[in-house]
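Novice: Quick one: sequence plus predicted model below, questions after.
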Amino acid sequence: MFTKGLLEVFGEMVDHHPDHYIFYFPFNLDKKHWNGLCVDASSWIITVFDCNTSLRSEASMNFELKPISEMFPYLMKQVGLRISNSQLMPMVVEREKTVLQNIISADSSLTLLLMQTHSLSGIETCRCIAPHILASEAQRVAVMLYEYHMKL
């Protein structure tokens, strides 16, 4: 069972986007390393945006995300997505390895940039992010966040 607040948040998202069930959220490992998650309930895939793949092995990352991959189908069913009991299988976890890497684990801004870019343009555009454009892209994200929160 999920909390009422969680069901309301995801229920609103499902109601407002009935054909598009993609959710983005940050995920922290060991209170040290941030990853971005794209949970696509349409294709049953969780894409992990990991900007420092050297910190965790593939097996370790899958172990960390196993509870989410198992829980999310039940959450989607409870908020109203039409899922039969036979479809309540764990989601596939895919770790995107072709994105820019950042060895500074305390700097999680690249993860946010990747999530935003993926939501707007897809994985191919994420692969085009290179060190020489990070400053201008970070500034663009900051302006977008400011405009969003100021409702401009």
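Specialist: Yep, it's here.
Novice: can we go C-alpha only for contacts and neighbour counts from here?
Specialist: OK.
Novice: All the strands of the protein, in order from the start?
Specialist: Applying DSSP state E to the chain gives strands spanning 22-29, 33-40, 45-49, 92-96.
Novice: Please render these as JSON lines that adds mean neighbour count and distance to Val9 to the earlier fields.
Specialist: Formatted as JSON lines, those follow (neighbours: other Cα atoms under 10 Å; distance: least, Cα to Cα, whole Å):
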{"stretch": "strand 22-29", "mean neighbour count": "14", "distance to Val9": "11"}
{"stretch": "strand 33-40", "mean neighbour count": "21", "distance to Val9": "15"}
{"stretch": "strand 45-49", "mean neighbour count": "22", "distance to Val9": "19"}
{"stretch": "strand 92-96", "mean neighbour count": "17", "distance to Val9": "23"}
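Novice: Take this one as well and set it beside the first:
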Amino acid sequence: MQKDKTGSIEPTTLGAGGHFRIKDMFRLKMPCANCPFRKEGAIHLSPGRLSSIIDTLLKDDHTTFYCHKIVHSIAGGQFEDGLYTPSTKDAMCAGAAAYLMKAGRPTIGMRIAYLTGAVTPSEWDKAADMVIDPPFDKNSKKPG
């Protein structure tokens, strides 16, 4: 926990680059113009890449998917031997967050953010219509 400018205590976590506020990790609420999760205008990915990202997010709710605009900017983290070390400026992709909410499968990080009051589950509602639909009913854990 850290105090903000007003003296209020805000939940923080320790990342590779030091402490950062949890709400900063989830500050993006709308997908970028070419977010890979968008129904229209998505960046072109290699065949199977988006499915792989989604599979990872659904199978491992300890993970996240960082916004590509930040990752590939000067504010982003570092790539070394194909592995990415995030910076404290990184944020979860709003498209991925909206997709996971549509699927009823928020990550553990998202759930911690809800529990601490850093964000609310409805913050990605406006983005929901912009992102692709999950291949299964959000009330069911089974595909189909």
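Specialist: Thanks, I have it. Keep in mind that this is a model prediction, so the values were computed, not measured.
Novice: Once they're superposed, tell me the TM-score.
Specialist: Laid over one another, the chains give 0.26 as their TM-score (TM-score structural alignment, normalised by the length of structure 2), with 67 aligned residues with a Cα RMSD of 5.0 Å.
Novice: Out of the strands of structure 1, which gets nearest to Phe10 of structure 1?
Specialist: Nearest to Phe10 of structure 1, of all the strands of structure 1, is strand 22-29, at 9.0 Å by Cα to Cα.
Novice: quick one on the thing from earlier: mind giving me CSV with the strands of structure 1 and columns for distance to Glu64 of structure 1?
Specialist: Putting the strands of structure 1 into CSV (distance: least, Cα to Cα, whole Å) gives the following:
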stretch, distance to Glu64 of structure 1
strand 22-29, 8
strand 33-40, 12
strand 45-49, 11
strand 92-96, 11
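Novice: looking at those strands, which is closest to Tyr74 of structure 1?
Specialist: Across those, Tyr74 of structure 1 has its closest neighbour in strand 33-40 (13.3 Å, Cα to Cα).
Novice: Check which helices and strands the closest one is in contact with.
Specialist: strand 22-29, strand 45-49, helix 109-121 (3 or more Cα pairs under 8 Å, 6 or more residues apart in numbering; DSSP states H and E).
Novice: tell me the angle of the first one relative to strand 45-49?
Specialist: Think strand 22-29 of structure 1. 50 degrees (axes from the mean of the first three to the mean of the last three Cα atoms, to 10 degrees).
Novice: can you list contacts of strand 22-29 of structure 1?
Specialist: Trp34, Asn35, Gly36, Leu37, Cys38, Val39, Asp40, Ala41, Ser42, Thr111, Leu112, Met115 (Cα atoms under 8 Å, 6 or more residues apart in numbering).
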